[in-house]
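pasting a predicted model and its sequence here:
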Amino acid sequence: MPLGLTLAPRVLASKTLTSWVTPIAHWYANLAGYRKYGLKYDDLIIEEYEDVQRALHRLTPREQYDRAYRMKRASHASVLHNVLPKEEWTKPQEDVRFLTPHVKEVEKEDKERAMWDTVFVSRK
């Protein structure tokens, strides 16, 4: 699953761009609404990709449990057509990437495996 190209390194390298983009990013994340259901951003990654499945197996048992709990709680709130109480919303400082590093690691391993599988060895 390609995570796509990102401008984040360039934005983070510039204080001016960071000061302009950060409020917009916070506004957009709040507008998306997933935090109102107690979810983190990485909970929204599509699980059907093989790379994501392998990355999910690399989570610690506690991370797996916490993710499953967040998903069940969010689906229950969705069925009730209601958001969680405000004190149960995911706070911006809690919304850290827990799955993306594992997905990137799996993709890197796949690229390395493909490189070694297609290497051409010649005799001298």
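Structure's in. What do you need?

hey, let's count contacts and neighbours off CA atoms from now on
Fine.

could you look up the SS state of residue 5?
Following DSSP: H, G, I helix; E, B strand; the rest coil, residue 5 is assigned to coil.

measure it to residue 42 for me?
According to C-alpha to C-alpha, to the nearest Å, residue 5 stands 17 Å off from residue 42.

compare the two (neighbour count), which wins?
residue 42 (14 against 6; other C-alpha atoms under 10 Å).

surely the more buried one touches residue 100?
Yes: Residue 42 lies in contact with residue 100 (C-alpha atoms under 8 Å); the separation is 6.8 Å.

so for the chain, the centremost residue is which one?
residue 42 (2.8 Å; C-alpha atoms, centre = their mean).

one more structure, for comparison:
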Amino acid sequence: MSAPSMAPYILKRPWLKRWMMPLANWYAEAAGYRQLGLKADDLIPEENDIVQLALKRLPPKEAYDRVFRLRRAFQDKEYLSPIIRQIEAELKERADLDSVTVERKK
């Protein structure tokens, strides 16, 4: 189930739409999916039965384009590897510190 949308309320009021558009454009750019070539609907989670039915009803060309955009986006940018390397470094540092022995001066 999706969250309630303020879009119809905002679109009915031109003054509010003019005020909100710069904010909406900034947010869309800050989200980062446009730089990867994704559309907003590409970000909808696919675990929902309704979304699965909607995906089956897509025209073949649109379904192919969607899969292509998603594959390209995942291949373009490492998002998990840097975190994995950071965690490995932390674990190595922790292991090194745990194995340190302290000797008293005589």
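Done, it's in. Please read these numbers as outputs of a predicted model, since none were measured by experiment.

check which helix or strand covers residue 18 of the first structure.
Assigned by DSSP states H and E, residue 18 of the first structure belongs to helix 15-32.

who are the packing partners of that helix?
helix 8-13 (3 or more C-alpha pairs under 8 Å, 6 or more residues apart in numbering; DSSP states H and E).

what residues of the helix it packs on count as buried?
residue 11 (16 or more other C-alpha atoms under 10 Å).

just how off-centre is that helix within its chain?
Mean-position distance between helix 8-13 of the first structure and its chain equals 18 Å (C-alpha atoms, centre = their mean, to the nearest Å).

that one vs the second structure, mean deviation?
By mean C-alpha distance after the TM-score superposition for the first structure, the fitted helix 8-13 of the first structure averages 1.0 Å away from its aligned residues in the second structure.

need the contact partners of that helix.
Applying C-alpha atoms under 8 Å, 6 or more residues apart in numbering, the external contacts of helix 8-13 of the first structure come out as 17, 18, 21.

gap between the last one and residue 10 of the first structure?
Read it as residue 21 of the first structure. To residue 10 of the first structure, residue 21 of the first structure is 12 Å away according to C-alpha to C-alpha.

do a quick rundown of the helices in the first structure.
Along the first structure, the stretches classed as helices by DSSP state H are 8-13, 15-32, 50-57, 61-79, 100-117.

so which elements touch the last one?
Using 3+ C-alpha pairs under 8 Å, 6+ apart as the contact criterion, the elements in contact with helix 100-117 of the first structure are helix 50-57.

quick one: the helix it packs on to helix 61-79, angle?
Angle between the axes of helix 50-57 of the first structure and helix 61-79 is 110 degrees (criterion: axes from the mean of the first three to the mean of the last three C-alpha atoms, to 10 degrees).
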